[in-house]
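K.L.:
okay, predicted coordinates and the sequence, questions at the end:
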Amino acid sequence: MKKYDTSTLLERFLRYVRIDTQANEKAGTYPSTPGQRELGRLLCEELRAMGVQNVEQDEHGLVFATIAATVPGAPTIAFTAHLDTSPETSGRNVQPQVIRNYPGGDIPLPGDPRQVIRVADNPELNQLVGKTLITTDGTTLLGADDKAGVAVIMEACRIMCENPDIPHGQIRIVFTCDEEIGKGVLYLEPDRIGAVVAYTLDGTGVGEIEAETFSADLALITITGANIHPAIAKGRMINAVRLAGKFLERLPQHHYSPETTSDREGFIHPYVIEGGVAQVTIRCLLRDFETPQLAEYAAWLREIGRQIERDHPGARVQVAVQPQYRNMREGIAREPRAVAYAVEAVRRAGLEPKLKSIRGGTDGALLTAKGLPTPNLSCGEHNFHSPLEWTCLEELESAVHVVLELCQVWAGH
C-alpha cells in the first residue's frame, strides 16, 4: 500500500470546525443556518484551487464537484458528507484542543473543568497512546460529525489532483446541509450525482463499513386540556402538563428506551416537550432495524393516548407520525459491489474491515431509498453531539487512504 502525504489534513479539519454550522430544526429555511452556506463557499474555493472540475454551490447550499477519470470507462462513484452539526450542542466559537503524542489517561477539557473525557467511558483511547487527538474545550461540540468526513474527502481530492497516476474513474463529490435534522437529501436526487454507488464518510473509529441503519419515524403527540384561572379551576381545569407526565410514565421504562437498549434493539425516545396547561406537545423518536416494528411503537403511543382520554374525560390526545428514513439494508443489497469493494479497500489500506449496523441514520439511508446504494464509512468520530466529542488524526488519515484505495478498486486496480 502506498502512503500519500496527508500533511494538510489537520489544519484543514481545524479550519472547518471553527465555522458554526449548527442546524436549527425550527428555522423553516434550507439550509437552516447561514454557516452551512459559508462552509460550502469555502469548500468551493478550495476545490477550484485544487483544479477540481464542475464545482458548484447550488441555490440550496449543496456543493457538487467532479474529479475527471484517469481510467476511461471505469464506473463513476461518489463521496458525500454533511456540512451541518447537531442542534443538541452549541457549535459556536469552537476552540479545538490538539493533543500531540497522547500520553494516555483521562483528558480534562480546559474550557469547563466539569468536562473530562474519561478512559473508562472511552476504552478505545487505550489503543491511541502516542497518537494526535483533537477534542473540544468542553463548552461546545467539536463538529467531527461530520467535518471529519468533509476534511477526509477534501484531502483525498487534493491527493488525487496532485497525483494523476492514481487510477480511478470519475469521482463525484457532494456536500449536503441539514443532515442532522433529517433534511440532508431533501433537494438531492441520484440523477444529479450520476454515480453507480455513493459512500457517506460519517462513521466512528476506523475500518468500519455500515450497510444497515435504523428505520425511523417521528411521532408528534399533542395533548389538549382545558385552561381556566386556577382560582375557579375545580372540576373545570384539565391540565395538559400533568397529563403529559402521566403519558410519559406509561411508556416502557426498562425496555425500548435509548438508555436501556443496544445492538439491534429499537426504542421509543421522547426528546422535546413544550406547552402549558391548555396544550402540550411531545416529540418522540421511533427507531428499529425492522421497519414494521415502527407501526407497533406508534400503536403503543395511541393506546396510551386512549387510556389518558378514558381516565380524564374532556382531554384529547392525538398522535401524528411522520416517516423519516428506512433501513438501507435492502437497497444496498441490490448492488453487492458497494460493500464488497469497500471491504477490499479497507484491507488494502492496512486495516481490518468491520461490518456494522448504525443505531441511527445517514444521508446514505435516504439516498439508498431513492435508488443510489450508499454505505457509510469510518472517519474517526467519537462522542458526537457532545462537549466530550473527540477525534484522532491518525484515524482521519486512515480514512483518506481507504477513500483512495476504494477509488482504485472501482477502477479495476
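P.N.:
On my side now, so go ahead.

K.L.:
please make it C-alpha for all contacts and neighbour counts, starting now.
P.N.:
Noted.

K.L.:
next up, the contacts around the residue lying farthest from the centre of the chain.
P.N.:
Distance to the chain centre peaks in the chain at residue 232, reaching 49.8 Å (criterion: Cα atoms, centre = their mean). If you count contacts by Cα atoms under 8 Å, 6 or more residues apart in numbering, residue 232 has none.

K.L.:
state the distance from it to residue 223.
P.N.:
The gap separating residue 232 from residue 223 is 22 Å, by Cα to Cα, to the nearest Å.

K.L.:
and for residue 323?
P.N.:
Relative to residue 223, residue 323 is positioned 21 Å away (Cα to Cα).

K.L.:
which one of the two is surrounded by more residues?
P.N.:
residue 223 (27 against 12; other Cα atoms under 10 Å).

K.L.:
for the stretch 51-200 of the chain, which segments count as helices?
P.N.:
Here the stretch 51-200 of the chain has its helices, by DSSP state H, counting those that start in this stretch, at 144-162, 190-193.

K.L.:
ignore the last one, the stretch 301-413 of the chain
P.N.:
With DSSP H, counting those that start in this stretch as the criterion, the stretch 301-413 of the chain has helices at 329-333, 337-348, 363-369, 393-410.

K.L.:
what's the most buried one of the ones you listed?
P.N.:
Mean neighbours per residue, mean count of other Cα atoms under 10 Å, is largest over these for helix 363-369, with a mean of 26.

K.L.:
another structure for you, compare them:
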Amino acid sequence: MIDKKKITERFINYVTINTESDPNNPAFPSTENQWNLAKILEKELIEIGMQDVELDDNCYIMATLPSNLDYKVPTIGFVAHIDTSPDFSGANVKPKIVENYQGNDIVLNEEQQIILSPNDFDDLLLYKRQTLITTDGTTLLGADDKAGVTEIVSAMEYLIQHPEIKHGKIRICFTPDEEVGKGAHLFNVEKFDAEWAYTMDGSQIGELEYENFNAASAKITINGKIVHPGYAKGKMINSMLIANEYISAVPSDEVPEKTEGYEGFFHLHDLKGDVEQTVLEYIIRDHDFDVFEKRKYLMQKIAFDMNKQLGKELIHVEIKNQYFNMKEKVLPVKHIVDIAEEVMKDLDIKPLIKPIRGGTDGSQLSFKGLPCPNIFAGGHNFHGRFEYVPVESMIKATEVIIGISEKVAEKYS
C-alpha cells in the first residue's frame, strides 16, 4: 500500500535538516533553522497537490486536502511538529538503516563503542525482521516528530493519488517549537477550521492517547550571604546548604525515575548556585488536577516553613502553569478516540490506550477548542543518541491516517 522506499527516503530527508529548538530564545520560532524544513515542506505539499498551502510569519504550515464526497462530513485535521529537542544535538544527523533486524546488538558508533542493545531497550525485540532507522550515536534521530511529519505528508500524497478512497475535507498543520512548549501558542485554531484533529506524535506502534499530565514549572531562588570564611561565624548564609535542605524536603520517591503510569512527580532538572545565591528549577507533573494543585502547594509550603525556621525570607518560589490534562476536553467527544481505535483494529494494530507521561501540542490545542488526541508515530528513545524508528511502524501510522479519513466519511454518510 505505502511505498517503503519512498517513506524511508522522505524521513531521512527531513531528519538530516537540523531543526533543534531553543528554550532560552523568546523569538518565534526559537531558531532560524526551523524555517529550512518549513520551506521544503511548503514546496513539497504544493508539488503533491495539496490546496491552500500556507507558511505563515510564525513558521506554521497549514494545508488542505479538499473533500471528494458529494455530502458534508466533519472536517478533521492532523498535526505534527518540525522541531527537535534541545536535550541532545540535532545537527549533522547521519541516520543508519538496519535491514531485517534480528534482535542483536546494533553498533551505532564503532569508534566510540556506542551500542543500541535489547539488553538496555527490550522494546527492540518487538521489531525483529523489520527495518530500523537509527542514529550514528552522536546525535538524536529526530523521529520526534519528523516521523509524524513524514506520515502525514505520505498519507496526503496517497489520498491524492487514490481518489477512489472517499474522504471529507482534511486540514494538516506542522508546528514549530513544540519541544520547548510553544508549539500551540500561536496556532490559529479558527483558521485551521477543523472539528477535531490528531497529533501524530506518540511512540510505540498502537499508542493512542487522550490523557496527559497537568504541568507546571517551579523556580526556587535561595539567597545567601558571602563573607570571608575565616570570619564567617554568625554571618555567612550558604545558599547551597539551604538548597540541599529544600531538595531533601521534596518527596524522594516521587521523581521520574521511580514513577510510572498515572503517578505524578517532582523533577529537579537544573541547579546552579554559589554561596550567595542558588537557583533550583523543577517541573511538577500529575494527571489528577487536585493532586497537581497539592504538589504546587507543597513546593510553596516547604519554602514557607523553612523561611519561618530561618527567621528570614531567603527562599522565593515562582510557579507557572504550562499545560493541562486534555482528557477534560476530549471525553465529551470521545467518539474521535473511538474512531482511531476502530481503525487500528481494522489494520490489525493492537491499540495501546494509556496516559501520556508528558504533553503534546494536542493538550494545548484541546483547551483552545480543537480536541486533539495523540496517535503513535513509531519512534522510540526520543531525545537521545539511542533513538530509532521501525519503517514498518511509520507505514502503519500512515495507514491509520488514511483509515481515519475514510472512516469519518463512512460514519457520516
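P.N.:
That came in fine, so what should we check first? The shown structure was predicted, so the numbers you read here are calculated from the model rather than taken from an experiment.

K.L.:
care to give me the TM-score?
P.N.:
Comparison of the two superposed chains (TM-score structural alignment, normalised by the length of structure 1) gives a TM-score of 0.95, and 410 aligned residues with a Cα RMSD of 1.6 Å.

K.L.:
nearest to residue 112 of structure 1, out of the helices of the stretch 301-413 of structure 1?
P.N.:
The closest of the helices of the stretch 301-413 of structure 1 to residue 112 of structure 1 is helix 393-410. By Cα to Cα, the value is 23.3 Å.

K.L.:
by how much does the closest one deviate from structure 2 on average?
P.N.:
Its aligned residues in structure 2 lie a mean 0.5 Å from helix 393-410 of structure 1 after superposition (mean Cα distance after the TM-score superposition for structure 1).

K.L.:
residue nearest the centroid of structure 2?
P.N.:
The residue lying closest to the centre of structure 2 (Cα atoms, centre = their mean) is residue 360, at 4.9 Å.

K.L.:
I'd guessed that residue sits against residue 178; true?
P.N.:
Yes: between residue 360 of structure 2 and residue 178 there is a contact at 7.4 Å, judged by Cα atoms under 8 Å.

K.L.:
quick one: the helices of the stretch 301-413 of structure 1 as a markdown table, columns for distance to residue 264 of structure 1 too.
P.N.:
As requested, those are exported to a markdown table (distance: least, Cα to Cα, whole Å):
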| stretch | distance to residue 264 of structure 1 |
| --- | --- |
| helix 329-333 | 13 |
| helix 337-348 | 20 |
| helix 363-369 | 17 |
| helix 393-410 | 26 |
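
K.L.:
select, out of those helices, the one closest to residue 138 of structure 1.
P.N.:
Relative to residue 138 of structure 1, the nearest member of the helices of the stretch 301-413 of structure 1 by Cα to Cα is helix 393-410, separated by 19.0 Å.

K.L.:
which bit of structure 2 covers that closest one?
P.N.:
Using TM-score structural alignment, helix 393-410 of structure 1 lines up with residues 391-408 of structure 2.

K.L.:
next: stretch 30-49 of structure 1.
P.N.:
Counting by TM-score structural alignment, stretch 30-49 of structure 1 pairs with residues 28-47 of structure 2.

K.L.:
stretch 83-93 of structure 1 too?
P.N.:
Aligned by TM-score structural alignment, stretch 83-93 of structure 1 falls on residues 82-92 of structure 2.

K.L.:
how about that stretch: buried residues?
P.N.:
For stretch 82-92 of structure 2, a neighbour-count test (16 or more other Cα atoms under 10 Å) marks 82-86, 88-91 as buried.

K.L.:
next, the distance between the ends of it.
P.N.:
Start-to-end span of stretch 82-92 of structure 2 (Cα to Cα) is 16 Å.

K.L.:
excluding chain neighbours, what is closest to whichever residue in structure 2 pairs up with residue 264 of structure 1?
P.N.:
Taking TM-score structural alignment, residue 264 of structure 1 has residue 262 as its aligned residue in structure 2. Closest residue to residue 262 of structure 2 apart from its sequence neighbours, by Cα to Cα, 6 or more residues apart in numbering: residue 287 at 6.2 Å.

K.L.:
contacting residues around the aligned residue in structure 1 for that neighbour?
P.N.:
The alignment partner of residue 287 of structure 2 in structure 1, by TM-score structural alignment, is residue 289. Residue 289 of structure 1 sits next to 213-215, 264-266, 327 when contact means Cα under 8 Å, 6+ apart.

K.L.:
export those as JSON lines, with columns for distance to residue 77 of structure 1 and secondary structure.
P.N.:
Shown next, in JSON lines, are the contacts of residue 289 of structure 1 (distance: Cα to Cα, whole Å; DSSP: H, G, I helix; E, B strand; the rest coil):
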{"residue": "213", "distance to residue 77 of structure 1": "21", "secondary structure": "strand"}
{"residue": "214", "distance to residue 77 of structure 1": "24", "secondary structure": "coil"}
{"residue": "215", "distance to residue 77 of structure 1": "25", "secondary structure": "strand"}
{"residue": "264", "distance to residue 77 of structure 1": "30", "secondary structure": "coil"}
{"residue": "265", "distance to residue 77 of structure 1": "33", "secondary structure": "coil"}
{"residue": "266", "distance to residue 77 of structure 1": "32", "secondary structure": "coil"}
{"residue": "327", "distance to residue 77 of structure 1": "21", "secondary structure": "coil"}
